[in-house]
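S.K.: no sequence for this one, just the structure:
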């Protein structure tokens, strides 16, 4: 079924892999072990099977190795924290998650971690320091705002679980656009490729629409591949389950609908790209890099599913 879905999804973008992928694979465990983020055998096995190094190398194919290592560690941090929010006792405790997130944001804004802080906070402080050695504070503030949006999505999901709510389709789409974290990983593409989108482009309505469609494409592909695990674990935050529940259709029919939605979004992205005006020679180079980054993430994310075993189990995690 996994391979069938992989072949069924429409993606006209070329597969690429960073030339440093082998170095990154050798490095992959170094940082997470240094900060003890894989503190038990279950978490360790999940991390190894997930192969985030392949995702980073596919999503950032032109990155230098040092930026690529940092991007990989950001992805690792987010995915490991995401599992805490989805699979540990935190999953139904939105107020506690909020407290964690408040501290994370303090760390990201420069607060020094103390002995009272969690492993996640100490790891974040290191990521902040390493990232700011290679990025501007202006870009990093944008990045923090995107992480804050992701944090809000995690809290909204936990709130729904605590209240036993299955969100309606429109509400779920809004939550998913935050919890999927795509804005943050697209910002990392700027970091990896050593450029920054000027504000005139970042705030342009067509660029914002391109980002939104890219977010939806990645969200729906993720929902397709993670549906079995999430439904088995009782999590309702998946477009396939939401359509199944509210429209009273079979899971098979809901899956077909989400595949169709995904494919239409890809086509919409291509159409919208064709309507982009010229912003001038210099800005056109920037927007071309950014759109290429979107394509790399869409293709790289899809390729990752055929290499990763991340969504093939549903075990419960202990809170770290």
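M.R.: Now that the structure is in, tell me what you want to look at. Small disclaimer: the values here were computed from a predicted structure and weren't measured.

S.K.: use CA for all of it now, contacts and neighbours both
M.R.: Will do.

S.K.: where along the stretch 1-150 of the chain do the helices fall?
M.R.: 2-8, 21-27, 30-34, 41-50, 52-59, 65-87, 94-108, 119-132, 137-163 (DSSP state H, counting those that start in this stretch).

S.K.: comparison target, given below:
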């Protein structure tokens, strides 16, 4: 599949970047080497192309250096798991994907048999222990639940992409599916923790309210559809069919170029839904009684950060080489990490 990237996307927000980007990026690479998480030249090159440090700095522009480093570690776990499940030995092995999902979610929930001997699970276990320290139980539960939901979604991704015969997925079902598989809910939780030091945590009724659900969903699916445009060519090399461009092309019986146009139209609609949800979130925050002032301040910062994430998602995709096709189209195959899950 050949896709021409549009000159403009319906993304009306500017990115913001963390001022500690350079210094923390160096510490991040030192941690990776110390933990033996990128032991081969191919894994190092996959990491360079993925722009994990840049993604983290766009997501949490107001994090201090220590918290930003912690966020980079989580972004790495997400990206590495994604690559191992979708481009490594587990790519077409549903049973192996299920075992890997069970191992990671067991560590996060505390119900597993321990992290075992592999470097990835052991490092994840240490980082999860560090992350939970001193945080409110409600926040810990939300972060753990959302990260586990993302990891579990890889069983569905594996089944939808490679089962024979393939199960058709409509656009509405795809958006519901993609809200989880794009992996932003744990990012939003981490964002709240970053901003809590100055603005406090959101009250539970605001965090779990209808406006927040609408805001998170619209933001996530909008970003995911942009990702679909950039990733479709690489995914087509790997016979992966669960992509918004592919689904619009099938449902509308149109060219790839027209399908991209439909994706952009849907992105624009989602920006409008997101903007309305932001307005409603502030209304809910102002109805928190004695906590209304603090709740509104936390909600304002949440929205400011979410705007920056949407803008950063746009810029990140234009900068990084994560979705280049030169490796997957070569005889040596995808640049990837060791298969240790």
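M.R.: Good, I have the coordinates. Here the structure is a predicted model, which is why all the values come from computation and not from measurement.

S.K.: residue 263 of the first structure: which of the helices of the stretch 1-150 of the first structure is closest?
M.R.: helix 2-8 (9.2 Å; CA to CA).

S.K.: quick one: list the elements packing against that closest one.
M.R.: helix 205-232 (3 or more CA pairs under 8 Å, 6 or more residues apart in numbering; DSSP states H and E).

S.K.: quick one on the thing from earlier: could the helices of the stretch 1-150 of the first structure be laid out in a markdown table, adding distance to residue 197 of the first structure and mean neighbour count?
M.R.: Listed next are the helices of the stretch 1-150 of the first structure as a markdown table, based on distance: least, CA to CA, whole Å; neighbours: other CA atoms under 10 Å:
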| stretch | distance to residue 197 of the first structure | mean neighbour count |
| --- | --- | --- |
| helix 2-8 | 32 | 12 |
| helix 21-27 | 26 | 15 |
| helix 30-34 | 29 | 15 |
| helix 41-50 | 31 | 16 |
| helix 52-59 | 18 | 27 |
| helix 65-87 | 17 | 20 |
| helix 94-108 | 21 | 17 |
| helix 119-132 | 17 | 18 |
| helix 137-163 | 9 | 19 |
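
S.K.: residue 208 of the second structure -> the first structure?
M.R.: By TM-score structural alignment, residue 208 of the second structure lines up with residue 203 in the first structure.

S.K.: out of the helices of the stretch 1-150 of the first structure, which gets nearest to residue 256 of the first structure?
M.R.: The nearest among those, by CA to CA, is helix 2-8 at 9.7 Å.

S.K.: one step back: got TSV for the helices of the stretch 1-150 of the first structure, with distance to residue 208 of the first structure too?
M.R.: Below are the helices of the stretch 1-150 of the first structure laid out as TSV (distance: least, CA to CA, whole Å):
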stretch	distance to residue 208 of the first structure
helix 2-8	28
helix 21-27	31
helix 30-34	33
helix 41-50	30
helix 52-59	20
helix 65-87	23
helix 94-108	24
helix 119-132	25
helix 137-163	13
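
S.K.: nearest to residue 317 of the first structure, out of these?
M.R.: helix 65-87 (5.4 Å).

S.K.: who are the packing partners of that closest one?
M.R.: Helices and strands touching helix 65-87 of the first structure, by 3+ CA pairs under 8 Å, 6+ apart, are helix 21-27, helix 30-34, helix 52-59, helix 119-132, helix 137-163, helix 182-192.
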